[in-house]
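> From the sequence below, what's the structure:
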Amino acid sequence: MKVVKFGGSSLADGEQFQKVLKIINADPARKVIVTSAPGKRSKNDTKVTDLLITYAENVLNNQDYSATVKAIWSRYQDIATYFQISGQLVKPLLQELLNLPQISYPNEDFLMAAFKAHGEKLSAQLLTLVLQKRQIAARFLDPAEAGFMVTSNANDTQVLPETYKNLQKWAQTADLLVVPGFYGITQDGLIATFSRGGSDITGAIWARGIKADLYENFTDVDAIYAADPRIIAHPRAIKFMTYRELRELSYAGFSVFHDEAIIPAIEGRIPVNVKNTNHPELPGTMIVPQNSFTPQSTITGVASSGHFAALYLHKYLLNKEVGFTLKLLQIFYKFNISYEHMPSGIDDLTVIFDKRQFDKQIRQQMCLAIQKALQPDQLEWIDDYAIIMVVGEGMRNKIGVMKNITLPLAEKHIAIHMINQGASRISIMLGTKKADAAAAVKEIYHQFFN
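Below you'll find the model as predicted:
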């Protein structure tokens, strides 16, 4: 049995729905279909989720929302018209969209979650109607009926352990199940959405819950690539990779998955196949457990991300000062700040952050608190910081990898501010200036793949 998730680009219009139908029909093992909200049809188009957010904001601000509702419904109506689905059959979907402002919500966060989730829900309901018109025994399965239970964080929810037990009963169903991604139901019966990679998370949870043989994730790329195609022209497609390689690369900017999206599949040891809805005949990228993986190259991929910043602290005899790091961490806790890495020497220490969690005021206040509590000889905030991840299971037992990474960078006068190798020995992290990141990726990629 396979769980199949289709992304927003795969469900953007009638033509894309037609491709999805063909994919579903091509393999009877595809028994659970997870839908996203319709994505962009062209570069200047608007995603349905963004329209639903506008709809919610209109309601919250007591603004006229008729034009927004019309724009949302036109996306679904166009698909229904493409497949000649009667107005009578889709009327309940429209009514559900229109009823959203009349429902009572405990607060604005749950209102926003409910509005956003209906992009996926209406997609799943409409896809079910299209399948049934084709005489396919398909069934729309609402998360409440499925037992897809989540925590009470309205827009940043987490799956509850009982969900996996609840989903087991659907493993033997004869019908094709069409389930909406992105959201679940709280114990109070409210809709709550995942924060990022929502439909990917839903698919991974279903795959683990029914103990699927494979989780297929259909998107708009042929495979996961060894480097960002915006940096490297025609990079090598990755045929096989491990879960942890994907996690390491996603952390530094691989955009196919949010790095937390497939954790349920990892926990269930379910292989994941990333494929292209537009070219389903291509093999895509298979993501597998490391104990069943034999690396074919030294590195699997190289990625970079520029949304980092660093705090540099220098103080003589820092390594002899008991409790220095504890005091620092207590300050981070006070300001609700998480750090990514903390490489250190005997007299200095660098803390690397995801700078998206800061604004100017928080940063200044935190630095003042550190200066007062720790009295460093030097404190410097480095905003121009990028992280580069070089990842590969083949690095574990290979001598000279570090030289092959750093030598081409030195020849191009690219300064390395930090080097950190993970305990697993499958990743090496470099810190550079943000302006040097793309050039560094190019040099490393060509060193290992050309």
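> From now on I want contacts and neighbour counts done on CA atoms only, so please keep to that.
Fine.
> after whichever strand or helix holds Arg247, next one along is what?
Arg247 is part of helix 243-251, with elements assigned from DSSP states H and E. As assigned by DSSP H and E, the chain's next helix or strand after helix 243-251 is helix 263-267.
> here's the other one to compare against:
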Amino acid sequence: MRSNQAEEGNRGPVSDGTTLLFGLPGVQVERVEQDADGVRVVHVVTADEAAAACPDCGVVSTSVKQRVITAPKDIPYGADGIVVRWHKTRWRCREDYCDRSAFTETIEQIPARARITGRLRTQIGAAVGDAGRAVAEVAGAHKVSWPTAHRAFIAHASALLVEPGPVAVLGIDETRRGKPRWQRCTDTGRWERTDPWDTGFVDLDGDQGLLGQREGRTSSAVIDWLRERSDEFRAGVQFVAIDPAAVYAAAVRTPGLLPNATLVVDHFHLVKLANDAVTKVRRRVTWDLRDRRGRKIDPEWANRRRLLRARERLSDKTFAKMWNAIIDEDNSGQILSAWIAKEELRTLLSTVRLGGDAHLTRHRLHRFLTWCIDSQIPELLALAGTVDTWWPEINAFIGTGITNARTEGYNRLAKQVKRAACGFRNPTNSARRIRFHCTRKQRAATRTCS
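All right, here's what the predicted structure looks like:
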């Protein structure tokens, strides 16, 4: 904005009276003043001839009823901001067949009864969605109410978010929405614990990011979301990556839901189960040996992190120190047997790096199961049973190498949004904010290509 500053005291015209462009389509600057607090007051007039057309009949009016001044809030200019005063006309409609007797000028950026301009609404929506800021914080920074800022984000997100397109590899995983709560059951009258979870759906092979979320961690949540998609979408899914969750597997196996999909179990969760088995064995053995929890002076507790670390990440010296310390303390050998079982499972899963050789895979599977069964350790028997139950899905991972790592990454982004918002009460608002935040790179790539 250009101006010839000729101040007259604390309040006076800043412009020389020349009509200035304001950057807001449909209006022009008439003059600029500065109030006692140093805030610029921009007086604008209507510059769009179509603003004098009746909204009902479309006939341009020439009969002035009155002059009005409104103060729509606009984007700030500099550190001090600006105040807009729009001098506009209220016209009469003289057409006999038109039911409207009078109307006030409007432009695209400032529709009827609007309190803020369209570009400010767009800026607020982008600040909430693109920057991942809290609605309350953005509302305070732009001096608008929380509902106004939230409606601006909804409009911004609705214009950019699109229906998920077909995907070849679908990832499904859950993320916690909030803290566990206790609610009284309406049927039994008893207090029941409820864990709020959200199930997320991710495009693992393409660039669509987070496709959507559904409240709950149940088979029905997955089935309902998939049934809302088109037949083309469901028929195009070739692989579905999950963790060893029976509810998700049951949903994917629903007849006719995903006719061409193959289930794949992610190896990360399997290694985590093996590490959990090692931890359980270590704690149980400590109780058997000392009748108490582990302490710093106990070798198995001092080496608890090394037991969970991969063998190739341990130096020979560190490995020998851990092995000798535990074998001298645990005469039963159960802790090291659990550690060996964990490493055997990792070796089995690493076959994916060798192209999923079928003969080598069968050999390593037999070695892992034999070790767990021969040990007769309850935790290892449970681990072997889990691997045997999910072996078709595990074998699919070894053959394809498909993982759910991208889904876990979007779970982290979802938690960031929840922390910035200090939680959500409305699941719809939560799903919208999270999906918008988890598709930023995809939208940026689309704009760059276009």
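> Drop the TM-score for these two in here.
The TM-score (TM-score structural alignment, normalised by the length of the first structure) is 0.26; 197 aligned residues with a C-alpha RMSD of 7.3 Å.
> just to revisit the earlier point, and the helix holding Arg247 of the first structure, what other elements does it pack with?
Contacts defined by 3 or more C-alpha pairs under 8 Å, 6 or more residues apart in numbering; DSSP states H and E place helix 243-251 of the first structure against strand 285-288, strand 301-314, strand 378-391.
> Ok, which of these comes nearest Gln125 of the first structure?
strand 285-288 (29.3 Å; C-alpha to C-alpha).
> So which other helices or strands are in contact with that closest one?
The elements that strand 285-288 of the first structure packs onto, with contact taken as 3+ C-alpha pairs under 8 Å, 6+ apart, are strand 240-242, helix 243-251, strand 272-276.
> would JSON lines of these with distance to Ala67 of the first structure and mean neighbour count be doable?
As requested, those are exported to JSON lines (distance: least, C-alpha to C-alpha, whole Å; neighbours: other C-alpha atoms under 10 Å):
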{"stretch": "strand 240-242", "distance to Ala67 of the first structure": "46", "mean neighbour count": "22"}
{"stretch": "helix 243-251", "distance to Ala67 of the first structure": "38", "mean neighbour count": "22"}
{"stretch": "strand 272-276", "distance to Ala67 of the first structure": "34", "mean neighbour count": "23"}
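> Select, out of these, the one closest to Gln88 of the first structure.
Distance to Gln88 of the first structure, taken as C-alpha to C-alpha, is lowest for strand 272-276 among these, at 33.5 Å.
> Figure out which of the helices and strands packed on strand 285-288 of the first structure is closest to Leu409 of the first structure.
Among these, the nearest to Leu409 of the first structure by C-alpha to C-alpha is helix 243-251 (19.8 Å).
> ok and that closest one relative to strand 378-391, angle-wise?
Note on geometry: by axes from the mean of the first three to the mean of the last three C-alpha atoms, to 10 degrees, helix 243-251 of the first structure and strand 378-391 are set 130 degrees apart in direction.
> quick one on the thing from earlier: could I get the helices and strands packed on helix 243-251 of the first structure as TSV with distance to Ala80 of the first structure and mean neighbour count?
Formatted as TSV, those follow (distance: least, C-alpha to C-alpha, whole Å; neighbours: other C-alpha under 10 Å):
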stretch	distance to Ala80 of the first structure	mean neighbour count
strand 285-288	32	22
strand 301-314	40	22
strand 378-391	45	20
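> want to throw those into a markdown table with distance to Thr35 of the first structure?
Shown next, in a markdown table, are these (distance: least, C-alpha to C-alpha, whole Å):
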| stretch | distance to Thr35 of the first structure |
| --- | --- |
| strand 285-288 | 20 |
| strand 301-314 | 28 |
| strand 378-391 | 31 |
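> Those: which one's closest to Asn99 of the first structure?
Asn99 of the first structure lies closest to strand 301-314 among these, at 39.7 Å (C-alpha to C-alpha).
> Which neighbouring elements make contact with that closest one?
Judged by 3+ C-alpha pairs under 8 Å, 6+ apart, the packing partners of strand 301-314 of the first structure are helix 243-251, strand 348-354, strand 378-391, helix 437-449.
> what's near enough to touch Pro143 of the first structure?
Applying C-alpha atoms under 8 Å, 6 or more residues apart in numbering, we find Pro143 of the first structure in contact with Met149, Val179, Pro180, Tyr183, Gly184, Ile185.
> Now do the third one: how many residues are near it, please.
If I follow you right, that is Pro180 of the first structure. When neighbours are defined as other C-alpha atoms under 10 Å, Pro180 of the first structure has 29 of them.
> Surely it is in contact with Val34?
Yes: applying C-alpha atoms under 8 Å, one finds Pro180 of the first structure in contact with Val34, separated by 5.6 Å.
> so what sits against both of those two?
Common neighbours of Pro180 of the first structure and Val34 (C-alpha under 8 Å, 6+ apart) are Ala124, Ser199.
> picking that back up, between the helix holding Arg247 of the first structure and strand 272-276, how big is the angle?
When the same axes, to 10 degrees is applied, the directions of helix 243-251 of the first structure and strand 272-276 differ by 50 degrees.
> Grab the nearest non-local neighbour of Leu311 of the first structure.
Among residues not flanking Leu311 of the first structure along the chain, Trp381 sits closest, at 4.7 Å (C-alpha to C-alpha, 6 or more residues apart in numbering).
> Kindly apply the preceding question to Thr46 of the second structure instead.
Nearest to Thr46 of the second structure is Val27, by C-alpha to C-alpha, 6+ apart, at 4.4 Å.
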